[in-house]
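Colleague: turn this into a structure:
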Amino acid sequence: MSKVTAPKKVVLAYSGGLDTSIILKWLQTEYGCEVVTFTADLGQGEELEPARVKAELMGIPPENIYIEDVREEFVRDFVFPMFRANAVYEGLYLLGTSIARPLISKRLVEIAAEVGADAVAHGATGKGNDQVRFELAAYALNPDIKVIAPWREWDLSSRTKLLEFAEEHQIPVAKDKRGEAPFSVDANLLHTSSEGKVLEDPAEMAPDYVYQRTVAPEDAPDTPEFVEIGFERGDAVSINGEAMSPATILTKLNELGGNHGCGRLDLVEGRFVGMKSRGIYETPGGTLLLEAHRGIESITLDRGAAHLKDELMPRYAELIYNGFWYSPEREMLQAAIDKSQEHVTGTVKLKLYKGSARTVGRWSDHSLYSEAHVTFEDDGGAYDQKDAAGFIQLNALRLKLLAARNKRLK
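Modeller: Below you'll find the model as predicted:
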């Protein structure tokens, strides 16, 4: 962005950490613009008041500092809709970082409108997926908004240069940031993501200290724990019979799953920008939620609907991973997914043990399961086994015709 088109007022996604503090000062010195900071409490498990103090120390007036608890909105309006789809990217990743970005972008754009800002800014680098997610969401919500991505613009291309800039502008630098950080962490109520440095060689096992939310499965309790999760229309509403809010449910499931070493993932994934990257993810509560949701769907969802959902899911997951939460195609898929959840109501019993979460029971007033039809005992005429003969013959007809032709042409 040239100085000619320099913004007058920018809303910055601000964590209070070194990188976004440097970005804050850089925006002020590079563009001479007014900066508004937005810090979202997404359940990352860190105290957010230091971000307020740090922003004030850097000259941001109190009225330009926004710190908001968005945990309930995050789980209710983003995590839960995604889990109705059983969404996993590349067969394994539960999209914990991906699903947080559209909410942050939404608030950036909304705050920009409230305070009369003409631009928003983020701290994502030019190599990752987050820059795409932040910016696609911002443009979808306000096509006229300017987006500033300092990592793509400045010449602070190394940790040394960043530290020199910080010292020059008297930005506090934590002692552990003086050297190379061992790895980069992103966290919210759904997961933690660790990448870089000691994790960059995918042949090397991740050190134990990387894991923050889960005990090692081998160190988990020797006694299994059972937990019952209640669902209504595809969303979790209770744990062990106690009704809870969406964020409270995910918090409790994180605790339960973490205690038993559930939800660890060591993944090499294909980024949207083209390269592969290695990440260590911990999603204890999400792992329990996915297992339980599939468990309740198994007795309440019709086979045709269930199989179609499974076909749509990879596309849906890819849209979220690539930053298209606010696209018409994601909304179309969401409408189909939500329609499928009308009868996904009931309770699932999970067994948690040494890193695993397995469904061991499920029941529902909306169940399609009929013991009378599947029993190996006398079913009292519920199902006439002779009917299967015609069913098989009709389905075999085209196979017979194919086989007859092939035999004739040999």
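Colleague: all contacts plus neighbour counts: C-alpha atoms, from now on.
Modeller: Will do.
Colleague: roughly how far apart are Glu135 and Gly123?
Modeller: Using Cα to Cα, to the nearest Å, we find Glu135 at a distance of 11 Å from Gly123.
Colleague: for this structure, which segments count as helices?
Modeller: In the chain, the helices defined using DSSP state H lie at 18-31, 49-57, 71-74, 80-84, 101-115, 130-141, 150-153, 159-168, 246-259, 284-300, 303-322, 328-340, 371-374, 387-409.
Colleague: and the longest one, which residues are buried?
Modeller: Yep, that's helix 387-409 we're talking about. Across helix 387-409, burial judged by 16 or more other Cα atoms under 10 Å covers no residue at all.
Colleague: ditto for the second one
Modeller: By 16+ other Cα under 10 Å, the buried positions in helix 49-57 come out as Ala51, Arg52, Lys54, Ala55.
Colleague: show residues contacting it.
Modeller: For helix 49-57, the surrounding residues in contact (Cα atoms under 8 Å, 6 or more residues apart in numbering) are Tyr14, Ser15, Gly16, Gly17, Ser21, Thr37, Thr39, Pro62, Ile65, Ile67.
Colleague: could the helices of the chain go into TSV alongside distance to Ala357?
Modeller: As requested, these are exported to TSV (distance: least, Cα to Cα, whole Å):
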stretch	distance to Ala357
helix 18-31	37
helix 49-57	36
helix 71-74	24
helix 80-84	16
helix 101-115	28
helix 130-141	30
helix 150-153	40
helix 159-168	41
helix 246-259	8
helix 284-300	6
helix 303-322	21
helix 328-340	24
helix 371-374	26
helix 387-409	37
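Colleague: now the second one, please; I'll put the structures next to each other:
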Amino acid sequence: MEKVVLAFSGGLDTSFCVKYLKHEKNLDIYSAIANTGGFSDDELVNIEKGAYDLGVTKHVALDVTDVYYRNCIRYMIYGNILKNNTYPLSVSSERIFQAYAIVDYARKIGAKYIAHGSTGAGNDQIRFDLTFQIIAPEIEIITPIRDLTLSREAEIDYLKKHGVVKDWKKMDYSINKGLWGTSIGGKETLTTNETLPEEAYPSQLQKEDSEELVIEFAKGEISTVNGESFATGIDAIRKIEEIGSAYAIGRDTHVGDTIIGIKGRVGFEAAAPLLIIKAHHLLEKHTLTKWQMYWKEQLSNWYGMLLHEAQYTEPVMRDIEKFLDNSQENVNGKVIMKLHPYRFELVGIESDNDLMNSGFGDYGEINKGWSGDDVKGFTSILGNQLKIFNKVNKGSLDIN
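Modeller: Prediction:
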């Protein structure tokens, strides 16, 4: 029997793939979950048990959390990246690193095939296929759900036929968990006028009061949370997620253009990403120049779009990362936030690099580094181009 490595999550689609690859393709199935930081040890144990119950030959958990943080999450923080000003790329950003881990494992065991459970109507099929084709062209790709154009009901019927007993109600929602947030898909996200119910979110509201959260950054990376230091940025993110998710912060629905050209909706919860990005962005407003902010916004937008559309291996991504690295030199200081059920406020910042504390002047109050005559002369020269245009064109602007 030839070996196939199945990218396995334990959900409906990958459960179907195990039975299909075994009974219809007669393949020796090695399942692998590439963990990007979203699973506890207990959850990984349950996923492993589920894989063996389905009949895989071997199951492994591949931890890519550190690689994912160092090579991607850092830059999404530096770039304040929110797709369509909403979505922190919770799932789309992690797929490349999962794909690399799957390829490494497939080569290690000498697998002829790699399989994944993506449908034919989403982005993940492109992300996985493209990455596999680029870094492992010698390995063939099998995609049962996509190739058979299966509905969830058809998958469930097939699994029942092969004796699989599960709580099918729990599979009403497709949930993808990672360090940088959790995506949630269900019947509501297939519509344009319904939202996910409360029970669809993995994290439920636990706190009704309010509390202060202080995140400190050093060169753009989190250094402390409420005064507590952490060994890694990963640990700091987990702490912020623990604090923020208790308030059910970070829930929303992303609406966007898919790689294949159709519109799509997906729900998500991402307390830590939203809190961190908004805090980091506020600190940058105080510590970066106007043109640093401007060009960061342009390049970060492109970085997020290319990352979302599976273009991580494009060399320009490394170029943008160098720019983002360099931009963080003075992004140091504390950001004070106030957390409430389902929402948060940005209170303010404390930083030695705060450009508001330059002593040149207080906005709207008093000028210290220049005189009134300086402003008059500056304004006169600033208006020259428009004065010339309006004189030549005899005041062509009509605002009536």
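Colleague: whereabouts in structure 1 does stretch 247-266 of structure 2 align?
Modeller: The alignment of stretch 247-266 of structure 2 onto structure 1 (TM-score structural alignment) spans residues 260-279.
Colleague: and for stretch 385-393 of structure 2?
Modeller: Under TM-score structural alignment, the match for stretch 385-393 of structure 2 is residues 398-406.
Colleague: on that earlier part again, out of the helices of structure 1, deepest packed?
Modeller: helix 284-300 (a mean of 24; mean count of other Cα atoms under 10 Å).
Colleague: what angle do that helix and helix 246-259 make?
Modeller: Orientation check (axes from the mean of the first three to the mean of the last three Cα atoms, to 10 degrees): helix 284-300 of structure 1 against helix 246-259 gives 110 degrees.
Colleague: next one: helix 284-300 of structure 1 to chain centre, how far?
Modeller: 16 Å (Cα atoms, centre = their mean, to the nearest Å).
Colleague: before we move on, what about stretch 47-58 of structure 1?
Modeller: 27 Å.
Colleague: now stretch 181-188 of structure 1
Modeller: That offset, for stretch 181-188 of structure 1, works out to 16 Å (Cα atoms, centre = their mean).
Colleague: same check, this time on stretch 96-115 of structure 1
Modeller: 15 Å.
Colleague: what of stretch 188-199 of structure 1?
Modeller: 12 Å.
Colleague: and for it, what's in contact with it?
Modeller: 42-45, 71, 79, 96-97, 100, 181-187, 206, 210, 212-213, 247, 250-251, 278-286.
Colleague: let's see 7 Å
Modeller: Outside of stretch 188-199 of structure 1, the residues within contact range by Cα atoms under 7 Å, 6 or more residues apart in numbering are 42-44, 96, 182-187, 206, 251, 278-283, 285-286.
Colleague: just the buried residues of it, please?
Modeller: In stretch 188-199 of structure 1, counting by 16+ other Cα under 10 Å, buried: Asn188, Leu189, Leu190, His191, Thr192, Ser193, Ser194, Glu195, Gly196, Val198, Leu199.
Colleague: if we can go back for a sec, and the contacts of helix 49-57 of structure 1, which are buried?
Modeller: Buried among the contacts of helix 49-57 of structure 1 by 16+ other Cα under 10 Å: Tyr14, Ser15, Gly16, Ser21, Thr37, Thr39, Ile65, Ile67.
Colleague: and those, which of them are in strands?
Modeller: Thr37, Thr39, Ile65, Ile67 (DSSP state E).
Colleague: contacts only, for the aligned partner of the first one in structure 2.
Modeller: In other words, Thr37 of structure 1. Using TM-score structural alignment to pair residues, one finds that Thr37 of structure 1 aligns to Ser31 in structure 2. By Cα under 7 Å, 6+ apart, the contact list for Ser31 of structure 2 reads Val5, Leu6, Ala7, Phe8, Val56, Lys58, His59, Val60.
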